[in-house]
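Colleague: need coordinates for the below:
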Amino acid sequence: MRSTLGVLAVAVVALLGTGCGGRAVASHPAGHTPGPSVTAGVRLAGGGTLAPPAPRAAAIVYDTALVPAGAAVRVTAESGAVLAASTVTVSGMLPHRTYGVHLHVNPCGRTPDDAGPHYRQSHSHTHASAETEVWLDVTTDAGGGGTATATQDWAFQPGRPPRSLVIHAEPTRTSGAEAGSAGPRVACVTLTER
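Modeller: Alright, predicted model coming up:
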């Protein structure tokens, strides 16, 4: 009886920590890349040192005042039949700053708007939330590094996975009419299947 109660308590704590199947986000020191295990049907990755827009560039910086030279980003996004998990790791960013980070529908391009809107669970959802989109806000440490992970209890749309990760200038607003907004787009990483 005692061991059953212990297992039940651990399960309840785990559910509370993930918002009962919604989104779990945690910032971690640079170099630490935790994340749930997903039996992947879709596996996406991208990253590198951020550079000014150029043809076929996969890791782009749009605002060098908020994303210093030499900053780098690594991202993975995996989706099975009923679960998606995404992780972003940054280095060389401004220290002690929270950046809004979201998955978007199009690859990065010469302009910040080329990445299109946020990737959503489905087009039937009219409001932005951590349950219907992939939000990976990351807070950097003293060295400008950080990691964030998000899990969703839904899978990427078949044949239409997210194509980029966009870093915004501000933390994501979580409520009200501006929910999901996070200020200007300051960097972008194109995701490719692996």
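Colleague: alpha carbons only for contacts and neighbour counts from here, please
Modeller: OK.
Colleague: ok, and the closest non-adjacent residue to the spatially most central residue of the chain?
Modeller: In the chain, the C-alpha nearest the mean C-alpha coordinate belongs to L136, at 3.4 Å (Cα atoms, centre = their mean). Computed as Cα to Cα, 6 or more residues apart in numbering, the closest residue to L136 that is not its neighbour in sequence is V101, at 4.9 Å.
Colleague: I'd say the one you found and R173 touch.
Modeller: No - between V101 and R173 there is no contact, the gap being 11.3 Å when judged by Cα atoms under 8 Å.
Colleague: now the other sequence, so there's something to compare against:
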Amino acid sequence: MRTSPAVISLALSSLLLSGCGGGEQEPTRETTNTPQATGQSPGQPTAQQTTAASPRPTSISETFEAYSAGAAAVTYDEEAVPAGSRVEVNTEAEDGGTAFTLRVSGLQPDRDYGAHVHTKPCGAAPDDSGPHYQNEEDPQQPSTDPKYANPDNEVWLDFTTDADGSAEVDTEVDWVPRQGEANSIVIHAEHTHTEPGHAGQAGDRLACVNVPF
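Modeller: Okay, the predicted model is just below:
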């Protein structure tokens, strides 16, 4: 049986077409934002998952002086906190909380002082620094209720100077100050009271230092 030239020609054309690109195409791969695709280690959060970073550590060293618009550390009582005396403040985030260290030098020797974190920056008047910063705010102000005015809900840094007028004190709380709501440390005339009706009180405000918490 003979195959006609037309049939042979049609068969050859079909073979040529299938060999020149009629095969299956490679499936398109879709890139996803997985740790492997972005070069991150497994379990590491992607950019969209990352939450706010921990607060930056704070470290300041200032000299007390009479108030001026640019003063970072202000003395309101130059007998108790002489102009030229020094203050250092360090903070560090620790396991969801915050560690605070306060160092002073050049103050009156062998004397008790109170110290707390306050809500506002230092001003021309002692009261300009506002109330104590509280993690859980007392709805009744000024706060003298031990439920709120205590060293777990506030930052207390009471100290007693040595014979040279120097002291160092540290404390830790299990929370982080809300950004922009804690702005200074105030040094008071006496150690902080704890009894109801007087809790949190520590006498006159002697000095203030601005701290960028």
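Colleague: that older thread, who has more neighbours, V101 and R173 of structure 1?
Modeller: V101 (25 against 16; other Cα atoms under 10 Å).
Colleague: returning to that earlier point: what residue in structure 2 is paired with the residue nearest to the centre of structure 1?
Modeller: Residue pairing (TM-score structural alignment): L136 of structure 1 is matched to L157 of structure 2.
Colleague: residues touching its match, list them.
Modeller: The contact partners of L157 of structure 2, taken as Cα atoms under 8 Å, 6 or more residues apart in numbering, are L102, G114, A115, H116, V169, D170, T171.
Colleague: who wins for neighbours among the residues you listed?
Modeller: When the contacts of L157 of structure 2 are compared by neighbour count (other Cα under 10 Å), A115 ends up highest, at 26 neighbours.
Colleague: counterpart of that one over in structure 1?
Modeller: Aligned partner of A115 of structure 2 by TM-score structural alignment: V101.
Colleague: swap in E190 of structure 2?
Modeller: E190 of structure 2 is assigned E170 in structure 1 as its aligned equivalent, the criterion being TM-score structural alignment.
Colleague: wait, which of the contacts of L157 of structure 2 is closest to G203 of structure 2?
Modeller: For the contacts of L157 of structure 2, the residue nearest G203 of structure 2 by Cα to Cα is G114; the value is 8.1 Å.
Colleague: was I right to think that closest one contacts F159?
Modeller: Yes - applying Cα under 8 Å, one finds G114 of structure 2 in contact with F159, separated by 6.4 Å.
Colleague: joint contacts of those two?
Modeller: Where contact means Cα under 8 Å, 6+ apart, the residues bridging G114 of structure 2 and F159 through contact with each are H191.
Colleague: max-length helix in structure 2?
Modeller: Longest helix of structure 2, by residue count under DSSP state H: helix 5-19.
Colleague: which parts of structure 2 are helices?
Modeller: Using DSSP H, the helices of structure 2 run over 5-19, 35-38.
Colleague: could you list every residue that touches H118 of structure 2?
Modeller: Counting by Cα under 8 Å, 6+ apart, H118 of structure 2 touches S129, G130, P131, H132, Y133, A182, N183, S184, I185, V186.
Colleague: structure 2: strands as residue ranges?
Modeller: With DSSP state E as the criterion, structure 2 has strands at 58-63, 73-75, 86-94, 97-105, 112-118, 159-160, 167-173, 184-188, 205-210.
Colleague: which among those strands is found nearest to A149 of structure 2?
Modeller: strand 112-118 (10.9 Å).
Colleague: just how off-centre is the closest one within its chain?
Modeller: 20 Å (Cα atoms, centre = their mean, to the nearest Å).
Colleague: what's the mean distance for that strand versus structure 1?
Modeller: Between strand 112-118 of structure 2 and its aligned partner residues in structure 1, the average distance after superposition works out to 0.5 Å, using mean Cα distance after the TM-score superposition for structure 1.
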